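Visitor: Generate a structure from the sequence data that follows.
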Amino acid sequence: MAIQSEPSTNKSFQTRQSKKKFFTSKDLAGYVFSAPLVIGVLVFAIYPMVGALILSFQKSSTTFGGDWVGLANYKSVFTDSIFWKSLYNTLYMGVLSVILGVSLSFILATLIYNVPWLRWRNFFKGIYFLPNVVSLVATSILFQFLFNSGSEGLLNYVLGFIGVEPIGWFTNPNVSRFSIVLMTLWGMLGYNTIIFLAALTSVPRDLYEAAEVDGANWFKKWYYITIPYLKPIILFMVIMSTIGAMKRFTEVWLIGGTGGNPAGSLMTVVLYIYRNAFSASQMGIATAASYILFMFILILTVIMLYFNRKNNFE
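Guide: Sure, this is the predicted structure:
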């Protein structure tokens, strides 16, 4: 009997020792320094999320809540044709910006990485990253000048020399969404390129040297070594770019206003949430739409991670 009770005695002793180690004075400094971050997350992240979730089940014009209406707000969002149009616009611009942004930035990073002179390499890094230090407001004003629908717009002025009629970049519903994608690419390429440049330095040079011995050219080395080795980074950039594209707001609000003009082609989901919350004073519907957007982004992220894991196992 004494032999059987010995393991439990040792286990209780280890538990007491672990509790003593957890609350030692040496760890007190760590708890103190991490407290502001924990409090900040609780106050500015967890509390607003929980509050918004509760508010999405209420009929309210303010953030202080109102009458409980259950799933009525979610039903109003799902039966609203404007919401579905905003979701289509968001996906349309998001898919284009992610495909073009990630692929072009990866190609640019590869080209810059292969520049033999370090000074020129740093020069190109600065040039492509420069748009990221410019605010979206200034960027929107700049592109309003470049994409002005009249002949006074710089791009239309240049196209006029080759006989092309002025294009309504921000006034034609069939062109405006693509114009927003071009505008966001201007700033998106710099950030992604810097990330890919940092990732390219982690590829072992031995792999390239072995491929050269086997007679592989630059394209085969890039396709069969660089891309597979950087697959986790590419997936990370795709996920982060997708999340950013699904939250598109500032540029479409500055260009098209709260109506997402022209003809609602620039109405995104976040702009739909903003218009219901602050223009229509329907905070319950706005918070319901925000949680629908959250679940949509979560589902997209899980799907991408699932297919990436499936391909890795195969």
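
Visitor: from here on, contacts and neighbour counts on C-alpha atoms
Guide: Will do.

Visitor: how about the helices in the stretch 201-314 of the chain?
Guide: Counting by DSSP state H, counting those that start in this stretch, the stretch 201-314 of the chain has helices at residues 205-213, 218-221, 227-229, 231-246, 250-256, 269-274, 283-313.

Visitor: between these, which gets nearest to residue 76?
Guide: Closest to residue 76 of the helices of the stretch 201-314 of the chain is helix 283-313 (Cα to Cα; 7.2 Å).

Visitor: Which other helices and strands does that closest one contact?
Guide: Here helix 283-313 touches helix 47-55, strand 58-59, helix 72-78, helix 231-246, helix 269-274, going by 3 or more Cα pairs under 8 Å, 6 or more residues apart in numbering; DSSP states H and E.

Visitor: Now do the buried residues in the following helix or strand past the third one.
Guide: Using DSSP states H and E, the helix or strand that directly follows helix 72-78 along the chain is helix 81-113. For helix 81-113, a neighbour-count test (16 or more other Cα atoms under 10 Å) marks 82-83, 85-98, 100-106, 108-110, 112-113 as buried.

Visitor: Just name the most buried of the helices of the stretch 201-314 of the chain.
Guide: With neighbours taken as mean count of other Cα atoms under 10 Å, the helices of the stretch 201-314 of the chain reach their highest mean count in helix 269-274, at a mean of 24.

Visitor: contacting residues around it?
Guide: 82-83, 86-87, 90, 246-249, 252-253, 258, 260, 285-287, 289-290, 293 (Cα atoms under 8 Å, 6 or more residues apart in numbering).

Visitor: again, only this time at 7 Å
Guide: 83, 86, 87, 90, 247, 248, 249, 253, 258, 286, 289, 290 (Cα atoms under 7 Å, 6 or more residues apart in numbering).

Visitor: now the third one, nearest residue through space, not along the chain?
Guide: Nearest residue to residue 87, sequence neighbours excluded (Cα to Cα, 6 or more residues apart in numbering): residue 269, at 5.7 Å.

Visitor: of all the helices of the stretch 201-314 of the chain, which lies closest to residue 47?
Guide: Nearest to residue 47, of these and by Cα to Cα, is helix 283-313 at 13.8 Å.

Visitor: Tell me the spacing between residue 146 and residue 97.
Guide: Counting by Cα to Cα, to the nearest Å, the separation of residue 146 from residue 97 is 19 Å.

Visitor: Kindly report the same for residue 299.
Guide: 19 Å.

Visitor: do the same with residue 2
Guide: Taken as Cα to Cα, the span from residue 2 to residue 97 is 70 Å.

Visitor: Kindly report the same for residue 31.
Guide: Distance of residue 31 to residue 97, given as Cα to Cα: 42 Å.

Visitor: before we go on, could you also do this sequence so I can check it against the first one:
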Amino acid sequence: MRHGKYPFVYGFLIPPVVLYLVFVIGPYLQSFYISMTDWRGLSPEVRLIGLDNFARVFQDEMFWKALRNHGQLLLTVPLFTLAIALLFAFLLNVAGRSAGNAIGGLRGSTFYKIIFFFPQVLSIAVLGVLFQLVYRPDEGGLLNGLLGKAGIAPVGFLTDPDLALWSIIAVMVWSHVGFYLVLFSAGMAAIPKELYEAAAIDGAGRARTFFTVTLPLLRNHVQTGWIYLGIGVLDYFVLIKVLSVDEGGPDGATTVLGMQVWKSAFTNYNFGYASALGVVLFFIVMTFAMVTMRFTRNREEIEF
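Guide: As a prediction, this is how the structure comes out:
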């Protein structure tokens, strides 16, 4: 039995590893090769040009605009999403009182979780179409219709370069809060109630209990959420393509690297340059993930 164990295990491991190498690692390696060519995707002719595509990337004004937009997304989307989700999860799971005045969730908390989670069941394209109607620049839009009733002139939420990216950020935050609310709720359910009771005996209020008990014990959940959201906004494409004016406009105000890859490959048919942009995006994502894990790796401590 002991000698037959390893062939049995390897028999299950080898097929998925082979599939991963062929369908994940293989395309990555292929993109590295294509990034050093001038291939236009329309013929089998490929000419190696070295690092010329990468030199062009760093001289491209739209690349730097996309990078600045990514920086704004990285600073705002994870911060607002996780903060709101943590607040709502704490209110729904800990801020209430159960029988005997013990720590408990609010009445109807399950219903609220379902409502907050609802955007997760909608596809990103559907969300984009819905918020096109919400952000319409005339009084036919939901927001401008409400503003019109208050005597305020219509606002170009998606056509004003100063508002367009913030409008899309609001949709990103709204659509992700429900998922992290459920994630943090599951983490809070695993925290022993005795810790909250000890904090209450020591006179800790709700805010102090949150920062000294709940948040330290949810550190791993927050770290995972931050990395996941960071990678998500670095690779965000569909929602921005649907909502933005002229695919990343106005005037590049909402463009991201994914949008530049799309335009280079399927509008300009320059697959070599598109692959170079993809390779740069790959290293940016990997660097972000490693730096985030390095600086958020702390042991959990509880101190009243």
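
Visitor: quick one on the thing from earlier: looking at the helices of the stretch 201-314 of the first structure, spot the one closest to residue 39 of the first structure.
Guide: helix 283-313 (23.1 Å).

Visitor: Kindly calculate the angle that that closest one makes with helix 81-113.
Guide: Interaxial angle, helix 283-313 of the first structure versus helix 81-113 (axes from the mean of the first three to the mean of the last three Cα atoms, to 10 degrees): 40 degrees.

Visitor: Return the residue of the first structure aligned against residue 167 of the second structure.
Guide: Matched by TM-score structural alignment, residue 167 of the second structure corresponds to residue 179 in the first structure.

Visitor: Tell me if I'm right that its match and residue 167 touch.
Guide: No - Residue 179 of the first structure lies out of contact with residue 167 (Cα atoms under 7 Å); the separation is 10.7 Å.

Visitor: how close does the most centrally placed residue in the first structure get to residue 91 of the first structure?
Guide: Central residue of the first structure (Cα atoms, centre = their mean): residue 244, 2.3 Å from the mean position. Applying Cα to Cα, the value for residue 244 of the first structure to residue 91 of the first structure is 12 Å.

Visitor: Next: residue 62 of the first structure.
Guide: Remark: distance between residue 62 of the first structure and residue 91 of the first structure (Cα to Cα) = 29 Å.

Visitor: Where in the first structure does stretch 27-41 of the second structure fall?
Guide: Counting by TM-score structural alignment, stretch 27-41 of the second structure corresponds to 48-62 in the first structure.

Visitor: For the matching stretch, which residues meet the burial criterion?
Guide: Using 16+ other Cα under 10 Å as the test for burial, stretch 48-62 of the first structure gives 52, 53, 54, 55, 56, 57, 58, 59, 60, 61.

Visitor: before we move on, what about stretch 13-25 of the second structure?
Guide: In stretch 13-25 of the second structure, counting by 16+ other Cα under 10 Å, buried: nothing.

Visitor: Which position in the first structure pairs with residue 185 of the second structure?
Guide: Aligned partner of residue 185 of the second structure by TM-score structural alignment: residue 197.

Visitor: Could you do residue 236 of the second structure as well?
Guide: Under the alignment by TM-score structural alignment, residue 236 of the second structure pairs with residue 248 in the first structure.

Visitor: Contacts only, for that match.
Guide: By Cα under 7 Å, 6+ apart, the residues touching residue 248 of the first structure are 268, 270.

Visitor: gap between it and residue 164 of the first structure?
Guide: Residue 248 of the first structure is 31 Å from residue 164 of the first structure, by Cα to Cα.

Visitor: residue in the first structure matching residue 296 of the second structure?
Guide: Under the alignment by TM-score structural alignment, residue 296 of the second structure pairs with residue 308 in the first structure.

Visitor: Once you drop chain neighbours, what's closest to its match?
Guide: Per Cα to Cα, 6+ apart, closest to residue 308 of the first structure is residue 235, 7.9 Å.

Visitor: now do residue 190 of the first structure
Guide: The nearest residue in space to residue 190 of the first structure (Cα to Cα, 6+ apart) is residue 129, at 4.1 Å.

Visitor: What distance do you get for the aligned partner of that neighbour in the second structure to residue 94 of the second structure?
Guide: Counting by TM-score structural alignment, residue 129 of the first structure corresponds to residue 117 in the second structure. Shown here: residue 117 of the second structure relative to residue 94 of the second structure, a distance of 19 Å by Cα to Cα.

Visitor: Just want to know which of these two has more residues nearby.
Guide: Set residue 117 of the second structure next to residue 94 and count neighbours by other Cα atoms under 10 Å: residue 94 wins out with 24 against 20.

Visitor: For residue 177 of the second structure, see how far away that one is.
Guide: For residue 94 of the second structure, the distance to residue 177 of the second structure - Cα to Cα - is 18 Å.

Visitor: on that earlier part again, from residue 232 of the first structure, how far out is the match of residue 296 of the second structure?
Guide: Separation of residue 308 of the first structure from residue 232 of the first structure (Cα to Cα): 9 Å.

Visitor: corresponding residue for residue 148 of the first structure in the second structure?
Guide: Residue 148 of the first structure maps onto residue 136 in the second structure, with residues paired by TM-score structural alignment.

Visitor: hang on, that match is in a strand, isn't it?
Guide: No - counting by DSSP: H, G, I helix; E, B strand; the rest coil, residue 136 of the second structure is not found in a strand; it is coil.

Visitor: Tell me how many other residues surround it.
Guide: Residues near residue 136 of the second structure, counting by other Cα under 10 Å, number 20.

Visitor: Just give the closest residue to residue 145 of the first structure, not the sequence neighbours.
Guide: residue 153 (5.8 Å).

Visitor: Can you tell me what the residue nearest to residue 308 of the first structure aligns to in the second structure?
Guide: Residue pairing (TM-score structural alignment): residue 235 of the first structure is matched to residue 223 of the second structure.

Visitor: How about residue 188 of the first structure?
Guide: Aligned partner of residue 188 of the first structure by TM-score structural alignment: residue 176.
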